[in-house]
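K.L.:
okay, here's the prediction I keep looking at, along with the sequence it came from:
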Amino acid sequence: MASDDNLRHISFALASQRQEVKGFTSLAWHIASMGCHDNGPYVLPLTLMLTERTAYRFNLDSQQPRLFVRCEATDEGPQPREMTASQDVAANWLDGDTQVLDAPMPLAIQAWLEAYLARHGERIEAGRKKKRAVAGRARQHQE
């Protein structure tokens, strides 16, 4: 169950812009505005997961931290369904051929995410740790 420690509601608006590519006109959707409250055309929960701490740190350390929104395609345009601060989760959504929109992460969310990482610690990649442990065991057997 989510608590205030790992849950915020983010409100945002979508906008479209007509674009022409090789004689075909289409709509390109983007997030027009975003706020740290629960009133607006769209509101989604942003829930932080302990397993995504490495991805959150990577996002925060980037030049422009982003939030990502998974959308379902409808005749009326994209319908937002989920939000994440993890680029890994967003990449998995894209692998599933899902529309993903992104926007700059509001400063208040960056500060909240930093505080979350400070409370729960930075996650160490399990794969890297296992490789080092295996390498150490291999050396012990050779001696």
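P.N.:
In hand now; what should we look at?

K.L.:
please make it C-alpha for all contacts and neighbour counts, starting now.
P.N.:
Noted.

K.L.:
same for the helix or strand residue 115 falls within, what does it pack against?
P.N.:
Using DSSP states H and E, residue 115 sits in helix 107-120. Packing partners of helix 107-120 (3 or more C-alpha pairs under 8 Å, 6 or more residues apart in numbering; DSSP states H and E): helix 53-61.

K.L.:
buried residues in stretch 101-109?
P.N.:
Neighbour-count burial for stretch 101-109 flags 101, 102, 103, 105, 109 (criterion: 16 or more other C-alpha atoms under 10 Å).

K.L.:
max-length helix in the protein?
P.N.:
Longest helix in the chain, counting residues (DSSP state H): helix 126-142.

K.L.:
second one coming, line it up with the first:
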Amino acid sequence: MTDNLRALSITLVAEPKQVKGYTLTQWRIASLAPGDQGECVLGLQLSMTERAAYRFNLTSASPRLFVRSGFTGQTPKPDAITASQDVAAGWMDGEQQVLEAPMPMAIQVWLESYLARHGEAVQEMRKKKRKGAGRAKELPTKEQPQ
């Protein structure tokens, strides 16, 4: 097994929810655990380009995993999982339904060791401009004697 891929077993459950007199079905992740023993198994593939997003997730109060589950409004069919909120946001922008669950401690430890082996991503920060830098300046003109 490579150092950037782990199998995760996911079980979904449907819960009826009352909204303004209507009953809707809301899906949630009932269980998410390392291994390939569940009804749905997905591979969590880590990517070097997402290291900053992984660090952001790990340092949050409650690290999460995000599961892409087909198009919004349809019965969920999990087909991808990520630890990157940026990737999950991209899925949602594409009208995909995204379910989330707490990240198991074993996955947090694995993710930390991945970041330790491959280094932290460089934080992209804007450089502070010096006062007046990059702006055209008028040079003082010498007055001509008449």
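P.N.:
That came in fine, so what should we check first? These numbers come from a predicted model, not from an experiment.

K.L.:
which residues touch the strand ranked longest in structure 1?
P.N.:
Using DSSP state E to define each element, structure 1 has its longest strand at strand 7-21. Strand 7-21 of structure 1 has contacts (C-alpha atoms under 8 Å, 6 or more residues apart in numbering) with 25-48.

K.L.:
returning to what we had before: of the buried residues of stretch 101-109 of structure 1, which belong to strands?
P.N.:
Secondary structure defined by DSSP E assigns 101, 102, 103 of the buried residues of stretch 101-109 of structure 1 to strands.

K.L.:
which one of the residues you listed is nearest residue 66 of structure 1?
P.N.:
residue 103 (5.4 Å; C-alpha to C-alpha).

K.L.:
residues touching the residue nearest the centre of structure 1, list them.
P.N.:
Residue closest to the mean C-alpha point of structure 1, counted by C-alpha atoms, centre = their mean, is residue 85 at 2.6 Å. Taking C-alpha under 8 Å, 6+ apart, we find residue 85 of structure 1 in contact with 46, 48, 56, 59, 66, 67, 68.

K.L.:
how about 10 Å then?
P.N.:
Shown in contact with residue 85 of structure 1 (C-alpha atoms under 10 Å, 6 or more residues apart in numbering): 46-49, 52-53, 55-57, 59-60, 65-69, 102, 105, 109-110, 113.

K.L.:
need the counterpart of it in structure 2.
P.N.:
Aligning on TM-score structural alignment places residue 85 of structure 1 opposite residue 83 in structure 2.

K.L.:
where's that match relative to residue 125 of structure 2, distance?
P.N.:
For residue 83 of structure 2, the distance to residue 125 of structure 2 equals 23 Å [C-alpha to C-alpha, to the nearest Å].
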